[in-house]
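K.L.:
This is a predicted model, with the sequence first.
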Amino acid sequence: MPDAPAHPLLDVLLAHGARAERMTASRVLPARTAEHADWPAWADTTVVQGYRRLGVERPWAHQALAADLLHRGRHTALATSTGSGKSLAFWLPALSAVRESSAAATLDPGNIASARTRPTTLYLSPTKALAADQLNALDRVLDAAGTRDVRVATCDGDTSREERSWVQDHADVVLTNPDFLHYALLPNHRRWSRLLKGLRYVVVDEGHAYRGVFGAHVSHVLRRLARLAERYGAERPTVVVASATSAEPAVSAARLIGVRPEDVTAVARDTSPSGRRTVVLWQPPEIASWRPPAEDAEGGTPSSMRRADPGEPDPWALPGDGVAGAGDTEVEPVAAEVPPEHPRRSATAEAADLLADLAAAGARSLAFTRSRRGAESVAQQARDHLRHAPDAAGRIAAYRGGYLPEERRELERALRTGDLLGLATTNALELGVDISGLDAVLIAGWPGTRMSLWQQAGRAGRAGADGLVAFVAREDPLDTYLVTHPEAVFDAPLEATVFDPANPHVLAPHLCAAAQEAPLRTEDLALFGDPAHVRGVLDVLVARGALRRRTSGWYWTHHQAATGLTDLRGAGGTPVRVVEHGTGRMLGTVDASSADGQVHDGAVYVHQGTTYVVNHLDLTDHTAVVQRRKLDYGTWSRSVMSVAIEGWDDDGAPGPETDATGHDLLTRQWGPVAWGLGPVEVTSQVVSFQRRRLPDMQVLGTEQLELPEHTLGTVAVWWSVPEWVLRASDITPEQTPGALHAAEHAAIGLLPLLATCDRWDLGGVSTELHPDTGEATVFVYDAYPGGAGFAERAYHLGATWLRATRDAIAACPCSDGCPACVQSPKCGSYNAPLDKDAAVRFLDAVLSHEPEPAADGAADAPGVTRPAA
């Protein structure tokens, strides 16, 4: 145990030594002194005066450097820490440009050209909340400057028609999100011609959020924006990509905006002041006894159902709390639940204790949780712990997606002003909403990436003050490994922001959208990537009738909007409104993808500590009617999941047809090992729920549900192995599920190195006897409707992929498996079962049957079977 840093609040967490054994490691990140610079000579004096009145006497050096780069028209990647004032760096040149134009028009009112070229700025953030926060910050600067000749407004899907019309005609700075740009602004570009003609700056905030397929989509949205701005006579706008946590920021920014890396300058040296930040790793204590949940009505836990850990989030919930992504959803057979040998207290219960103690000490804190349920639970338990101090208990709240916008804004205001001492939140507060002056941050459960960890940790100790961060481990092999191997947290590099704009499954619909906005010309192709590759995708679109080729270019000739061909976030449906019975008051919303599991009939819905029971879920009307009731129990839903291969004959052989999406079913043989690539249906269904008494989690009853199945039609790669191959490799029937599961995790983790995707763009399933193949099978699929090209890449690089997977597992120095090899940060089965050694033997067996390369150099390995034409 390292020496405890002398942070005044650490003693509160340690309970004056009573909880000292729970801290497994700590590290003090040193303070940083500020480096100031002079205001740039070109900066508008009125805008500078506004910043000075807000307390910014001189900018920090990185702010001045980035602002000057932007003023000179240089694309910039601004990658400094949370709370380092990145917004000043891009607002200073943007506001100064508008003020300069306004002054020129005032001094020379007859100069029509100056009025027509009034510069505009477009600000893009991944969330509406962040755009609203930036609007408030801009208003404060302009109010302090005493000028209102800069017209600033937000515009998104919630903006009324009248407000949108004013923005189109008058706004100098428009704050929005990529979704509005894709669905509304670009398709209606003629109405936005004033903004596009004067477009000087594009601000892409929280750039690290644009990864995977979402990042690839946004990269093409930005290319379409640049193309239209040029058509309206604007020079290509200068782009700044701001991110608090990013690996290779210039490379990522260049790929996002469609320029060469050498055309982007990275500003990564942070010159803002920062106090010491003490980061501790925390493992909840073992508990004296544990009673597993009662068996279900069938007398056991079905092998296709997952364990819901008492007091922890539903394992079926996707990571990111409403952010589109893939769940790592394995469905290998699982034995009936067995009590762990040394069970530990849940991370949510532990975080609630720590949050209450910090609030009692007067500290302002955030507690990040992995789910909406977890946020409500931590807040309520912390309030319960503070019943003896009602003043402090009344200053604890929850914050999550699904709250109404006005409620979220009020919570943000209360935290800023100190009216709230503690806020339990999902990752909805991970992004750059300006909340400073916090003393401590608790992180209950690994957030999935080191980028997210340090983004959340950056909320502590802002504005130069010292801060305290505690990562509280869940009872999960991954979390346990991290808190006992601090180097994996403190010393490992950040993950790369990975996405592939060349992915034809992403590129194709954006080419259609671009062609509808304005016919595509040959000179436009380079904007979307390698011209030869883009032309190849266009040829396919023409062959399929999506576009028409004319001598003057490519045209969209259909009546429907081309933007409907793609969903940027893969959100998958209309959110369900939660409405109170009797009053009709809307309490909030639940994502369509998780509504079945959260607001089914009989479910308990918690909103800021008040409990409701769902009377009825109407999926047609997208409404859940709830009634307020005081309860002593919660509900946990249970689901089943399956994967079916499309085009597979009843006799267990690949059929000759392709599916409706046009994806071929390909197979090849490596001796006894069968490989496949093709369309699959991933089906999930909520089938029942349990009522569990709180806080002891005793099962009070189980009820069956009749809810529809949800099917994701996508593309998967898979390999199947006969039982005799497993036994010959010394893999017993008991070891098989763990071997397949571990190999699947590692394969998903390695594929981004070959397919230029993000781990969250993939899903996986492993089963020792799949009904279609009749053998032990591992599936890895694209977690997007229709596929995204990743599985196809894996299929054609199968040997390289599995060899890298096998070597990564074997080379890892751990004994039983760790996050560096077979544990997954998003495993719905809590990383169990996993058998590292058996996984190596399993992959050795598969690779031992790899055929020799084809003598004629054909692209396909011997044994490839193609469907009939």
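P.N.:
Yep, it's here.
K.L.:
Please count neighbours and contacts with C-alpha atoms only from this point.
P.N.:
Will do.
K.L.:
just checking, S684 is part of a helix?
P.N.:
No - looking at S684 with DSSP: H, G, I helix; E, B strand; the rest coil, it is strand, so not inside a helix.
K.L.:
ok, it - how many residues close by?
P.N.:
Counted by other CA atoms under 10 Å, the residues lying close to S684 total 18.
K.L.:
try the one 5 residues further on
P.N.:
Taking other CA under 10 Å as the criterion, the count of residues near F689 is 21.
K.L.:
how about it, what does it touch?
P.N.:
Taking CA atoms under 8 Å, 6 or more residues apart in numbering, we find F689 in contact with T635, W636, S637, R638, T702, E703, Q704, L705.
K.L.:
mind redoing it with 6 Å?
P.N.:
W636, S637, R638, T702, E703 (CA atoms under 6 Å, 6 or more residues apart in numbering).
K.L.:
ok, so of those residues, who is nearest V725?
P.N.:
R638 (34.2 Å; CA to CA).
K.L.:
before we move on, the earlier item: what about the contacts of F689, which one has the most neighbours?
P.N.:
Within the contacts of F689, S637 tops the neighbour count with 24 neighbours, counted by other CA under 10 Å.
K.L.:
want to compare, so here's the second one:
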Amino acid sequence: MGPGELLDVLLAGGRRADRATHVRDLPARPGARADWPAWADADVVRGYRALGVERPWEHQADAADAAWSGRHTVLATSTGSGKSLAFWLPALSAVRRGAAGALLDPGRIESVQRRPTVLYLSPTKALAADQLAALERLLAAAGTRDVRVATCDGDTSRDERRWVREHADVVLTNPDFLHFALLPAHASWSRVLSSLAFVVVDECHAFRGVFGAHVALVLRRLRRLAAAYGASPVVVMASATTSDPAASAARLLGVDADDVHTVTTDASPAGRKTLVLWQPPELPGGDGPWASLLPDEDPWATVVVAPPPPDVPEGPGGADGAGSADGPADPGDPDGLAARGSGVDGPAPQPAPPTEGSGPVGTGERLVAVPQDRPRRTATAEVADLLADLVSAGARVLAFTRSRRGAESVAATTRDHLRAVDPMLPALVSSYRGGYLPEERRALEEAIRAGHLRALATTNALELGVDISGLDAVLIAGWPGTRVSLWQQAGRAGRAGAEGLVVLVAREDPLDTFLVHHPEAALDAPVEATVFDPGNPYVLAPHLCAAAAERPLRSEELDLFGPRALAVLGQLTERGILRRRSSGWYWTHAEPASRLTDLRGAGGQPVRVVESATGRLLGTVDAASADATVHPGAVYVHLGVTYVVDELHLEDGVALATRRDVDHGTWARWVTSTSVVEVEREVAWGPVTWSFGQVDVTTQVVGYQRRRIPDLQVLSTHDLDLPARTLRTAAVWWTAPPEVLERAGVTLEVAPGALHAAEHASIGLLPLLATCDRWDLGGLSTLVHPDTGHATVFVHDGHPGGAGFAERGFDLGPVWLRATRDAIAACPCATGCPACVQSPKCGNGNDPLDKAGALRLLSTVLAHAATSGTTSSV
């Protein structure tokens, strides 16, 4: 079925026509072929031809030629454009040429040459496993038996690792394994490093923010050690379509942008796509369960009312109306990345990086959820209906959700709908998410490829390059956060030149509502750049220590680590962390230097969910979200089967669960607070105080509700005694005393929305000044904060100890706030939109927001800043 026919299915003969707010046809694009390069290995070419690739696309040949000629290369083209051929063709050709010439003259020992080796790095283990399967198919089709390929990561046994070190030509792994295992033990990997010809960095757009900075420094350490062993590998990077891929790739490697060959013209064919923006209908009667006012897929999103302490005045009507502060959130952990470490014990558990919030429950204010006049159906419920219709019509579909819980919910509800149509259909639908066992994920991927499954409800685990082609449609439940993600997910429909249908279903959120009614904001704006800063001293310092531990760090090598390396090394030496000698800097401590940092900020080892009766491992949950998802009494859904958690042993990282059919789900209740630990620097702008220092962001799960499914009626409420999780980090904040609010014309009724909007806009603008990513930041706004005594806006780093972003914002205070005010003022929207004050990751549904109030408030604060002195330490 074509996209037009599938859209007719979704419109249900016109009964749903009013839900499609915008329909856009993206025209088909013809492909442009090139000849196989003369240098390409004949057997590898024969293998590709046997798999149906008669000739490469022009962009594949361009990138492969550049890599073969010794140039670092980045290929940034669309999903399904065949980027893997561009790096495997030169890499496998080099390995095969080296294997053929490994013994030039069997009678002379001096003729023995080392076989070239290849390292393949991906952000997830799932992608590495998928590439391994694809490589094995290619080599089998080529009839070659002399290329040895293996994966090696934290799950690989000691004996398997030994075989990889001694024999593998192509090693597929991830940056975590490099950081924790391969680089610290480089002597045992000398065969691989000394012969390293190519390093492949797949889906490199995923390396952004602090994680991207960590990966950039891991790659520089890898290049440094390879050079010490006499190798100079060519790095080939594959990326989604992003803004300025050459600059991002060069920053990742530590080279000039001119040293990276960039291929951005996509010569692969693309079928016609129909892209639909869709808004669920209003609920009948104008009201519904109040739970529908909250993000339906967020297990933390239960309102908790915290009484104010007696010495803190309440806002109007006994509440500040500012909304709820955010707790740990799933969007920062696509595909359960936190569970994909190296197998080496990490630092003590920390809470997940908080996202943007709007009022601190537990810090002095009551929390109020203001019902909307006409609540709409949830995006997950709507997507389940649409998915059932498409499956009934015979289509093959992926439905992307924003969380693991959402994926399970969509799959279960879809199966329920299909059961009434045909008892055979429910077996064709499954969920797919991080936390499943590797063998379960591989089985699901193969089933959807082979057609044994027609649909998967998935998190963004399948957004990256796992090869699933031939899909008819993609449903997206809620704005995925970035345009890069939107087009990556949309690219799954109609791969390999086929036609496809893509439907973005809005959540009940002002941001989503704006986008489905302003298609130009979602579909016509350029994609975002990949932003990260390897020179951030908070990230750079532990990697310099790791580099010194691997091999004494010498002055002539510092250029590789950037202009800040020398100053950071001086500080590390002064503190006694490194020791300086004439020959370089040395690590002299007994503990491994690689333990000083956690690339992903995972917050500890994952919690294993185990079936009590059998001891069978069901899956894993990140340590940071375990309190909310596998607490005693929690309903845990795994591949549509429900379990009830009996015990949670945090110290052992185990949750014990019993298989049980239940008619309810569980929603955690939590409280959060932000407290000022230390004011390190402060300046007075008249009555406004501009401050920087350390804060504690504390979250604690205090109970849960059992709600009947599907009407979400509360059945019971239960208390829990779980430990508080505290993130100590760096923050910048400013206060607005009553006279500032009054001068700005911001009344008590308007103030929560004005502060909230100013907070969102500030977070959105800081990445322009601090070279970070919005997802590296958190925030809080409150009418009265106990530690300041006034209305306060906080912006904090979302990483333990801070990452330098808030400090950069403090140093550029007036510049930052002026850019924030100007961005709000320049936006043509009337009441606020994603381009100014709405946030893609607000834990309170972007409510309340007051654009006009924020503009007046920021103007007033800046007027005071203009007459003040410079910042100073306290």
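P.N.:
Great, that's in hand. In this text the structure is predicted, and so the values were computed from the model without any measurement.
K.L.:
Overlay the chains and give the TM-score.
P.N.:
For these two chains in superposition, a TM-score of 0.93 is obtained (TM-score structural alignment, normalised by the length of structure 1); 830 aligned residues with a CA RMSD of 2.0 Å.
K.L.:
sorry, back to before: among the contacts of F689 of structure 1, name the ones in helices.
P.N.:
Members of the contacts of F689 of structure 1 lying in helices (criterion: DSSP state H): none.
K.L.:
Adding distance to T127 of structure 1, write those residues out as CSV.
P.N.:
Supplementary listing: those in CSV, determined by distance: CA to CA, whole Å:
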residue, distance to T127 of structure 1
W636, 29
S637, 29
R638, 30
T702, 38
E703, 37
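K.L.:
So which of those are in strands?
P.N.:
The members of the contacts of F689 of structure 1 that map onto strands under DSSP state E are W636, S637, R638, T702, E703.
K.L.:
Alignment lookup: the second one to structure 2.
P.N.:
In structure 2, the position corresponding to S637 of structure 1 is occupied by A668, as judged by TM-score structural alignment.
K.L.:
Can you tell me the closest non-neighbouring residue to its match?
P.N.:
Sequence neighbours aside, Y704 is the residue nearest to A668 of structure 2 in space, at 4.1 Å (criterion: CA to CA, 6 or more residues apart in numbering).
K.L.:
Report the secondary structure state of the alignment partner in structure 1 of the one you found.
P.N.:
When structure 1 is aligned by TM-score structural alignment, the residue opposite Y704 of structure 2 is F689. Using three-state DSSP, the structure places F689 of structure 1 in strand.
K.L.:
V239 of structure 1 in helix, strand or coil?
P.N.:
Put simply, V239 of structure 1 is strand when judged by three-state DSSP.
K.L.:
Counting neighbours, what do you get for the alignment partner in structure 2 of it?
P.N.:
In structure 2, the residue paired with V239 of structure 1 is V235, using TM-score structural alignment. As a burial measure, V235 of structure 2 scores 25 neighbours (other CA under 10 Å).
K.L.:
Return the residues in contact with V235 of structure 2.
P.N.:
For V235 of structure 2, the contact set (CA under 6 Å, 6+ apart) comprises H72, F198, V199, V200.
K.L.:
Okay, strands next: where are they in the stretch 351-500 of structure 2?
P.N.:
For the stretch 351-500 of structure 2, strands defined by DSSP state E, counting those that start in this stretch occupy the ranges 397-400, 429-432, 455-458, 473-477, 500-505.
K.L.:
Now the second one on structure 1. Mean distance?
P.N.:
Strand 429-432 of structure 2 differs from its equivalent in structure 1 by a mean of 0.3 Å after superposition (mean CA distance after the TM-score superposition for structure 1).
K.L.:
swap in the last one?
P.N.:
Its aligned residues in structure 1 lie a mean 0.3 Å from strand 500-505 of structure 2 after superposition (mean CA distance after the TM-score superposition for structure 1).
K.L.:
for the lengthiest helix in structure 2, which positions count as buried?
P.N.:
Counting residues, the longest helix found in structure 2 (DSSP H) is helix 209-228. Neighbour-count burial for helix 209-228 of structure 2 flags 209-226 (criterion: 16 or more other CA atoms under 10 Å).
K.L.:
cool, and stretch 90-99 of structure 2?
P.N.:
Under the neighbour-count criterion of 16+ other CA under 10 Å, stretch 90-99 of structure 2 has P90, A91, L92, S93, A94, V95, R96, G98, A99 buried.
K.L.:
ok, the aligned residue in structure 2 for G774 of structure 1 - how many residues close by?
P.N.:
Aligned by TM-score structural alignment, G774 of structure 1 pairs with G789 of structure 2. If you count neighbours by other CA under 10 Å, G789 of structure 2 ends up with 14.
K.L.:
Next: the one 10 residues further on.
P.N.:
Burial measure for H799 of structure 2: 24 neighbouring residues, criterion other CA under 10 Å.
K.L.:
what's the matching residue for it over in structure 1?
P.N.:
The alignment partner of H799 of structure 2 in structure 1, by TM-score structural alignment, is Y784.
K.L.:
And V429 of structure 2, by the same measure?
P.N.:
Aligned by TM-score structural alignment, V429 of structure 2 pairs with I396 of structure 1.
K.L.:
quick one: its match from Y481 of structure 1, how far?
P.N.:
The gap separating I396 of structure 1 from Y481 of structure 1 is 31 Å, by CA to CA, to the nearest Å.
K.L.:
what about those two, which has more around it?
P.N.:
I396 (28 against 19).
K.L.:
helix or strand right after the longest helix seen in structure 1?
P.N.:
Longest helix in structure 1 by number of residues, with DSSP H as the criterion: helix 86-107. As assigned by DSSP states H and E, the chain's next helix or strand after helix 86-107 of structure 1 is helix 112-116.
K.L.:
Mean per-residue distance, that next one versus structure 2.
P.N.:
Taken against structure 2, helix 112-116 of structure 1 registers an average deviation of 5.0 Å after superposition, with mean CA distance after the TM-score superposition for structure 1.
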